[in-house]
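A.B. asks: everything below, folded, please.
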Amino acid sequence: MSIQHTSELTREEIHQFTGAVMLEFGAEWCEHCQAAQSMIASALKLHPDIHHIKIEDGKGRKLGRTFSVKLWPTLIFMKDGIELKRLVRQINPKDIASAFIIITTAVRS
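C.D. replies: A predicted model of the protein is given here:
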């Protein structure tokens, strides 16, 4: 399931999500972000149960700073509000698949 947000969420709102969540921080104009889109889309097709939250990051956007995002794209994989894995900039399908396994098999605490 893909959720696209144009307005900025708060960190508290993100921590309220239950289940497996992938946060995608980036910018429309970012070439690295554009290059990663097909890999991300292909991986999400295999895992429709994962919530995908795409967050437009950049100057004046505080949410990325609260997650210490410095490079794009940054993918943060969470389970029940807890970060379990992070991929930054150099993203490949194998790493995305591995992160999805981590967040879909993690046991709730």
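A.B. asks: C-alpha from now on. contacts and neighbour counts both.
C.D. replies: Noted.
A.B. asks: quick one: the helices in the protein, in order.
C.D. replies: If DSSP state H is used as the criterion, the helices of the chain fall at 11-15, 31-46, 62-66, 93-105.
A.B. asks: okay, these in a markdown table with distance to Ser2 and mean neighbour count next?
C.D. replies: Shown next, in a markdown table, are the helices of the chain (distance: least, Cα to Cα, whole Å; neighbours: other Cα atoms under 10 Å):
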| stretch | distance to Ser2 | mean neighbour count |
| --- | --- | --- |
| helix 11-15 | 14 | 13 |
| helix 31-46 | 8 | 15 |
| helix 62-66 | 19 | 16 |
| helix 93-105 | 14 | 16 |
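A.B. asks: for Leu75, which of the ones you listed is the nearest?
C.D. replies: For those, the distance to Leu75 is smallest for helix 93-105, at 8.8 Å, taking Cα to Cα.
A.B. asks: sequence B follows; please return its structure for comparison with A:
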Amino acid sequence: MTPSQVREIRARVKDFDDPVRFVIASQFSRKFVLYYNVSSDTYAMNDISAATLFKRRRAAEAIRKLFGPNDCLLEVRVMKNSSVKRVGRYRKPLLKRRRKKG
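C.D. replies: Next comes the predicted model:
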């Protein structure tokens, strides 16, 4: 194999082994969080395992922008036993404030 092919294979293996994924979520309270599932176009209530896990942040962000301002991205990790663990805290996206005219 050529050196460029070896580099490509190593990059793909490294990408495959990365446990970080992204989930689209909408939180109403601390105990009530909806996680988005792209394949069925539905939200799962308080069940992160039913959500779509995005490998690429840019792809998740592009889909999140199609929804309202209350949805955000959560960073999660896929554990060795295939369970999903939240890494970051839920952060609501910042809304643009309107200035008063006058």
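A.B. asks: and the TM-score between them?
C.D. replies: The TM-score (TM-score structural alignment, normalised by the length of structure 2) is 0.24; 41 aligned residues with a Cα RMSD of 4.3 Å.
A.B. asks: sorry, back to before: now the helices of structure 1 as JSON lines including distance to Leu75 of structure 1?
C.D. replies: Formatted as JSON lines, the helices of structure 1 follow (distance: least, Cα to Cα, whole Å):
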{"stretch": "helix 11-15", "distance to Leu75 of structure 1": "14"}
{"stretch": "helix 31-46", "distance to Leu75 of structure 1": "10"}
{"stretch": "helix 62-66", "distance to Leu75 of structure 1": "11"}
{"stretch": "helix 93-105", "distance to Leu75 of structure 1": "9"}
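A.B. asks: top strand in structure 2 by residue count?
C.D. replies: Secondary structure of structure 2 per DSSP state E: the longest strand is strand 20-29.
A.B. asks: and the next element down the chain from that one?
C.D. replies: strand 32-37 (DSSP states H and E).
A.B. asks: now do the SS call for Arg12 of structure 2.
C.D. replies: The three-state label given to Arg12 of structure 2 by DSSP: H, G, I helix; E, B strand; the rest coil is helix.
A.B. asks: for it, give its distance to Ser29 of structure 2.
C.D. replies: The gap separating Arg12 of structure 2 from Ser29 of structure 2 is 38 Å, by Cα to Cα, to the nearest Å.
A.B. asks: for structure 2, which segments count as strands?
C.D. replies: All strands of structure 2, identified by DSSP E, fall at 20-29, 32-37, 42-45, 71-78, 84-86.
A.B. asks: now the ones you listed as a markdown table including distance to Ala62 of structure 2 and mean neighbour count?
C.D. replies: Listed next are these as a markdown table, based on distance: least, Cα to Cα, whole Å; neighbours: other Cα under 10 Å:
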| stretch | distance to Ala62 of structure 2 | mean neighbour count |
| --- | --- | --- |
| strand 20-29 | 11 | 20 |
| strand 32-37 | 14 | 20 |
| strand 42-45 | 17 | 16 |
| strand 71-78 | 11 | 20 |
| strand 84-86 | 21 | 16 |
